[in-house]
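Q: Mind looking at a prediction? Sequence and model below.
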Amino acid sequence: MASIGEALGIALDLHQAGRVDEARTLYGRILDADPQQADAHHLLGVLLGQCGDSDGAGASIARAVALNPARSDFHLNLANLRRASAAIDDAGRHYAHALALRPDNPEAAARLGAIRAGQGVEEPALALADSVLDNAQAVSVEALTALGIAIGRFDGREETAAALLDRSAAREPASAAVQAQLGLLRQRQGRLDAAAVHYRAALRQRAEFPAVLNALGALALDAGRLDEATACFTRQAASDPADPEPYRWLGRLHRSRGRSGEAASVLAQAEALAPGDRDTGVALAVTLLTLKRPDEAEAVLAALAGAGPDDPLVLYNLGQARAARKDPDAALAAFRLAVALAPDVGDLLHALGNGLTGIGCARQGARWLERALPLGGERVDWHRSAMLAVLYVPGVDPERRFALHRRLEMVTAAPAPLARPSVTPDPERRLRVGYLTSDLRAFQPIARNTLPLFENRDRAGFEVTVYAHVLEPDGTTQRFRALSDRWRDIAQLDDATVASLIRDDGIDVLVALGIRFDHNRPQVCRYRPAPVQVGFHDAATSGLSEIGYIVTDRVMTPRHGTERFTERPLRLPSFYLAAIPADAPPVGPPPMLRDGVTRFGCFNNPAKISDETLDLWARVMGAVPDSVLVLNYLDAYRSRRCVGRIRDRLAAGGIDPERLRIGPTEIEHPAAHLARYAGIDIALDPFPFCGSTTTFEALAMGVPVVTLPQDTMVSRWSASMLRALGLDELVAGSGDAYVAIAAALAGDPARLSALRAGLRGRLAASPLCDGRRRARQMERLYRAVWRRWCRQQG
């Protein structure tokens, strides 16, 4: 009969030969004969673990440890079982026992080091890692990798982790998991190129490895390797179709490439996979707004707001969608709630300020816009909005207004200077003039005012280059392009690149058109890319010391006025220039002749209609009983709050709100818009931001305009036009005079009829429609400032 020792040897042979059932039976007989046989308990536990019976394995090996606690291998195998069942603390204790019993056991050291690192016990973990590195060949690849991953979590210990993972990779070079971990480690170290090498190595071993595809795609996107990023995220989506993450990344990628349609498609897939995910929904909605699909954007955001009504980001974007959908009141409600929830987020304050300004509450809007400025850092668009809004507010102290305009330069970093423009200071040579603008499109006032200059320019004396940030070019854009010597599309270029382009083109005189409006680019001028820089068609000073001149006229900017400029004013005899629209309807008689009712009107942006303007209009209507006031501007009067403010202010001035007439709330064709002047007897100009295009249109349709200039250039455009037409009597010097002029016109139908009948002809014959004369005047200005610069060169 075999001894216990001999039987144990036979059982172990059967075990190692894979004859599991026979080995298990024999281990059981041995334990029946000797229940205290620790080796039999241990080996049976190992066999049970190999067969998937982790509970039975744990019980058997624990019994072995209890019978013989001095055996290192018993503790090591029990620790492995405990680790596999996530009993980490228990596993750590047994690894520690195994290592104490056998200090040269690198496997136990590696496992214990990984646990200690995971528990944040730094020094013991690092000491164990050092001992493992000295005996790495005796450690399993799995243990080396686990220790490397855990040690890598310690800041500044990545090299130790990398050494462990490198040993693993040397032992198993085809391990995708090890290569992935090395990539992650190098990425944390900031060694992005090395990380990408490891990620690619992992993908060579496992082509569809979602986590690695995601990591490599993100690296490629940030590095500008857009095709590689697209391939990675597309493969990730194919390998794990239920994961929304690659679709989110593809959305970001397509947006960065200007492919909004593709971005919307993949973001919609991500949103379908993770409905209600806030970041995905917001990204999708913003993309839909870019595609001018505000109804769909609002639907996405409204669902998010329903689930999370206190999320300022969702509310902000919901407001943007409602504004794009032409519902300014609902937009304002969303912006107000967002600001109440997050009063220190500049985007929210800025949006609320713009929204209030747009419906005519400019005083409130300007305050919110100025509150946003300290939170926006160098956000040039925020500064431009504040610079514009303050011009709508009556009674602003000139020094405060000037300080606000100077703020843009004061708080934005001065760009690195460009190399000096290589231009020849020859005062009489052909000049290179550059125009920097976003506004050369149909129905844009600046386009209307500058087209005659292009059509009548002196090609022999002046070469013209346009630097165009035109996002949606149209037929008018193409007309300007055809009239230019050179055209540069700059919408996709940053300011420094545009400035370098202007310098390299050898521009002598750079003309910045309307830099506070639309998508214009004032910061380009800060690089001083041209020797002479001129502001043109702006509403006030740019506040930038790099712009040397501003074009105005003698009425808009009288000498010794209170308005301050960083630029030197260049005064034309008159400023405004346009052509009477070819499709303008014929001028008819004053409508008051039909029924005796005087119809005052204003077709200006309601942002210009200040409370003070409404107070004065109430006085005019009080002086002309039974008169009515007709307001019209694109679709702005959809806002019930805007209309309500006007009605309430008129009522406070004693005027029945029923005397207010609001025009259509849809945008009309320009010819239909002009035809509406046939229903107006007298146009009332707002202040302190008066009409410009609207004043010209009224005059072209035979409607006289009564204006009240203030102390700013932007309040004196209409006065400039009227004086150029010899209609000084329509320019009021005070509120009382304004009321008297309007009432006198209303009370003299014969005078009004005669004035109306002759206005279009007078306008057509005036300097306001003489493109050739104005082109020569502007070219003389360009030549004069160029000669001045040449003299300064010594």
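A: Yep, that arrived. Because the structure is predicted, anything quoted here is derived from the model rather than measured.

Q: make it CA atoms for all contacts and neighbour counts henceforth
A: OK.

Q: Look up how far Asp505 lies from the residue nearest to Arg486 when sequence neighbours are not counted.
A: Closest residue to Arg486 in three dimensions, ignoring its sequence neighbours and counting by C-alpha to C-alpha, 6 or more residues apart in numbering: Thr465, at 4.6 Å. Thr465 is 9 Å from Asp505, where distance means C-alpha to C-alpha, to the nearest Å.

Q: next, the one to line up against it:
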Amino acid sequence: MTPNVTQLQPVSQATDQLLQQAIAHHQSGRLQEAGVLYQTILQHQPSHPEANHNLGVIAIQAQQPAAGLPYFMAALDADPTCGQYWLNYIDALFQAGQQEDARAVLALARQQGLQGEEVDALAAHLNGNAPVAVQRDLAPWDGEESHPVSLAGPLPGNTPGHQEMDVIVALFGEGRYAEVATLAQRLTVHYPLHEFGWKILGVALKLLGRGQDALEPMRKAAMLLPTDVESHYNLGVTLQELGRMEEAEASYLRVLQIDPVYADAYLNLGVTLRTLGRLDEAEERLRQALQIRPDYAEAHGNLGTMLQERGCLDEAEASFRKALQLTPDHAVLHDNLGVTLYRLGRLEEAEGSFRQALRINPDNARTHNDLGVTLQELGRLDEADAHFQMALLINPDDARTHDNRGNLLCYLGRQNEAAASYRRALEITPDDAGMHANLGRCFRNLRHWKDAESHFRKSLEINPDDLETHNNLGLTLQDLGLLDKAEACFRDILQIKPNSVGVIGNLGLVLQSLGRLDEAEACFRQALQIKPEQASLYSNLLYFLLLSATMDVKSVFSEHARFGEQFESALSLDWPEHTHTRDPERCLQIGLVSPDFNNHAVATFIEPVLEHLSSYPQLSLHAYYNSVINDKVTHRLRGHFAHWYPVTGLSDAELAEKIRADGIDILIDLTGHTARNRLLTFARKPAPVQASWMGYPGTTGLKSMDYFLADRFFLPPGQFDGQFTERIVYLPAGAPFLPSKDAPPVNGLPALSNGYLTFGSFSRPNKLSPAVISLWAELLRALPDSRMLLGGMPEEGNYDALIKWFEMEGIGCERLIFHARCGMENYLNLHQQVDYCLDTFPYNGGTTTLHALWMGVPTLTLAGDTAAGRSGASILGHAGLESFIARDAADFLNKGLSWAGNLAALSDIRSGLRERFTKSAMGQPVLVATGVERALRMMWQRWCAGLPAESFEVPLQAVNSTVSEVDS
């Protein structure tokens, strides 16, 4: 809208002439000349209403409406009855972008009687209901007052008395803000156009904690005092605290227009811009505050916070330290410095900062949480948990602390407690993607696959771009046996991040389980090509080669040896000089390293040995547990060790250093190249003697690994030396087996009542392949009435690939019986439906073969030419079942048909297998444990004598003699 120039009322002759000239220039468009004359009038009469008003009009015409606001306010102060002043002031506010203020002033003016068509038109425009504003032409000056709009009645008095204001000021000084608010409210009723009442009312309400109520009085104060810094600053602070950041920004900018060196306004503007995500501008404003006040501690602190968020950690540290020089007892600054030091990896210094913050403010939940996180990183886990719990005692509804404590409990293997912490965090913040992902990982550790899947999917609904959670979802789908979905999940990730070696490796494992071995091998090799320095990728390839038989024996060994050359050669240059006391008969410190001290097949073999070894006075057992799973089995195993160390948080180098510090004499690997191995710790040779046992059916490829523990059935002496970098130690049995106490009794041979033979397999799906199915199918084709039971299948999986492989061999799905993974009791009961099992190759079954033997079910195995293909031969050899060990595929078929035709003999074997087992070395844990103890002593004696490692066999006679002494 184009404002009118106000016509003047008669005043002094000189002023009258100047005003006439000014208006004439103004109406002729000579704005500069008019402005000079208006300013001349104001030099003599600063409150002259017409001159002030018309200078405001010039500002609007010059498209600088904000510059005109002080002049319009001065005009209204001088003559609040002039409707035109109100209209032009409101229009200037609108054009200056202060729409809320414009509406507020219009409402105030209407309360005082402002009315007319132009008022209604302006109101419609302000409310967005009119396309254009009211237009006005300039009228020539004729010496008469011109009020195109009117006020319906007289306004109340303009100014409250000094006594009224003094009383309120005194009460304010005494902190009696409620009384101040009451009296100030009355002033705003009686003197609505006077700034004092509105200004002090707004401040009082804010100090009473009523920020929302304070907002309107503060707006009116700022409107009535357009050049008052305090009013606009107070309004900005209130808007900022209410979260209305864009409006707060406008208020602070108005402050800086009035006072360009107002440091507090630069500070708050910087903080506001930071909240709005405009970090470059925020930094600039904070630095401007510091240019004005270099010793402004709060500005240094806020600049540090913003620099920390931008990742400029060194600069952030400098800012926090400068702030602390100025205010050394500021707890928040110490905490923020601690966070910066933590992110810089300077954990001990971070701890010091957090403790200093807590010295100043011991009840700060955030600082307790931050200190807990730092202590966890430092490995001081009990202290960390104490601070997490203290934080939650202070603030039980802090979701982040519940989440962090969940991470700690998960790390400690206390998965059920961790799940409870994550659940509590999600009760408080149900839409936090990271917390859902953490709970999903916890459920995966607990093997609650469906719950894990649910939370991973919920996390991805909230944050669909989190590739790590996509990967964890893929792993969970793989756990569930949903291999096609798992493959799709991993391939989706690789579309976005094609060089993610972990995902490529995971895809390889899925393809391997799907029987697409060429594609799987290509994945493992691709991952290695991208990141050849990552040892775990090489281990994945080596384990795959044992399973897939895509290479000959020599090539498989060469690949293992290359692993040692690549990863051990450089480390061997720094092997320590072991200074252990060379006493061949002293008590030995024995370390065992494994991620499988839980409900895992390895525990089935190691537990009965540990039960006996733990009682030997000349051995002290140390467990280095590389997993976060902490189940009932973990609890039992822990009781057999003199020392128990969770080591998932230690690097290979740190673990090696710890093992050296613990004075371990003989270090035993129970993992080989399987998941979560610590072979790069062994490659650093932290102990004088090192051995690999039971976790992996093959060589580690490391020269630092001195021995491999086996038995003569598993690795017939002289036949496998060329496949190991280690020397082979022959025990009475490679490992004992502890049958389940809940095993059902052995039943009669099912074929005798069924009239047909039922074969069985309980091997993991990734051991099944088209080649395995092809050999089994020959037997099924030869016995057309026979059936095949396949247990241990994924809970949610489909079996299309397996069915297809059988169908390609002429075996219909009606002859196949699938059973999903289940609990131990149901799993063992399934054996009552099976006459004998068929083994996988080139990687035989192990634990499944032993369970089957205990249930009276022998396994027909094809002995291989690698250690991975000898587990079946070893187990059956110990049980005296050599007639179930085939030399080749033809012998496998012949032996299978032979037993199918001799059900009476098969029935006799079934009924006597438990007795056979308990009489074998595998069924006598004390015999194996004693053999292990003798082997360890013989290894140690060789080292004490300065002799190199050499293959040897523990004399059975010596073992039996020792066992007899123990029994007596």
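A: Structure received. The model shown is predicted, which means the values in this text are computed figures rather than measured ones.

Q: Superposed, what's their TM-score?
A: The TM-score (TM-score structural alignment, normalised by the length of structure 1) is 0.71; 715 aligned residues with a C-alpha RMSD of 5.4 Å.

Q: rewinding a little: tell me which of Thr465 and Asp505 of structure 1 has more neighbours.
A: Each of Thr465 of structure 1 and Asp505 has its neighbours counted (other C-alpha atoms under 10 Å); Thr465 has more, 22 against 18.

Q: Correct me if wrong, but that one is in a helix.
A: No - going by DSSP: H, G, I helix; E, B strand; the rest coil, the assignment for Thr465 of structure 1 is strand, not a helix.

Q: hey, which helix is longest across structure 1?
A: helix 771-792 (DSSP state H).

Q: Check which residues of that helix are buried.
A: By neighbour count with 16 or more other C-alpha atoms under 10 Å, helix 771-792 of structure 1 contains the buried residues 771-772, 774-775, 777-779, 781-783, 785-787, 789-790.

Q: who touches it?
A: For helix 771-792 of structure 1, contacts defined as C-alpha atoms under 8 Å, 6 or more residues apart in numbering pick out 425-428, 431, 452-458, 508-509, 531-532, 570, 572, 577-578, 767.

Q: In strands, which of those fall?
A: Using DSSP state E, the members of the contacts of helix 771-792 of structure 1 that fall in strands are Leu431, Val509, Val532, Leu570, Leu572.

Q: wait, which of the residues you listed is closest to Leu101 of structure 1?
A: Proximity of those to Leu101 of structure 1 (C-alpha to C-alpha) peaks at Val532, which lies at 85.1 Å.

Q: Would you quantify the distance from the aligned partner of that closest one in structure 2 to Ala642 of structure 2?
A: Aligned counterpart of Val532 of structure 1 in structure 2: Val689 (TM-score structural alignment). Using C-alpha to C-alpha, Val689 of structure 2 is found at 20 Å from Ala642 of structure 2.

Q: higher neighbour count, those two?
A: Between Val689 of structure 2 and Ala642, counted using other C-alpha under 10 Å, the more crowded position is Val689 (23 against 13).

Q: Touching, the more buried one and Glu726? I think so.
A: No - Val689 of structure 2 sits out of contact with Glu726 when judged by C-alpha atoms under 8 Å, with a separation of 11.5 Å.

Q: Name all residues that sit in contact with these two at the same time.
A: Met705, Asp706.

Q: if we can go back for a sec, need the buried ones from the contacts of helix 771-792 of structure 1 selected in PyMOL.
A: A single PyMOL command is used to select the members of the contacts of helix 771-792 of structure 1 judged buried by 16+ other C-alpha under 10 Å:
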select buried, resi 425+427+431+452+453+454+455+456+457+458+508+509+531+532+570+572+577+578+767
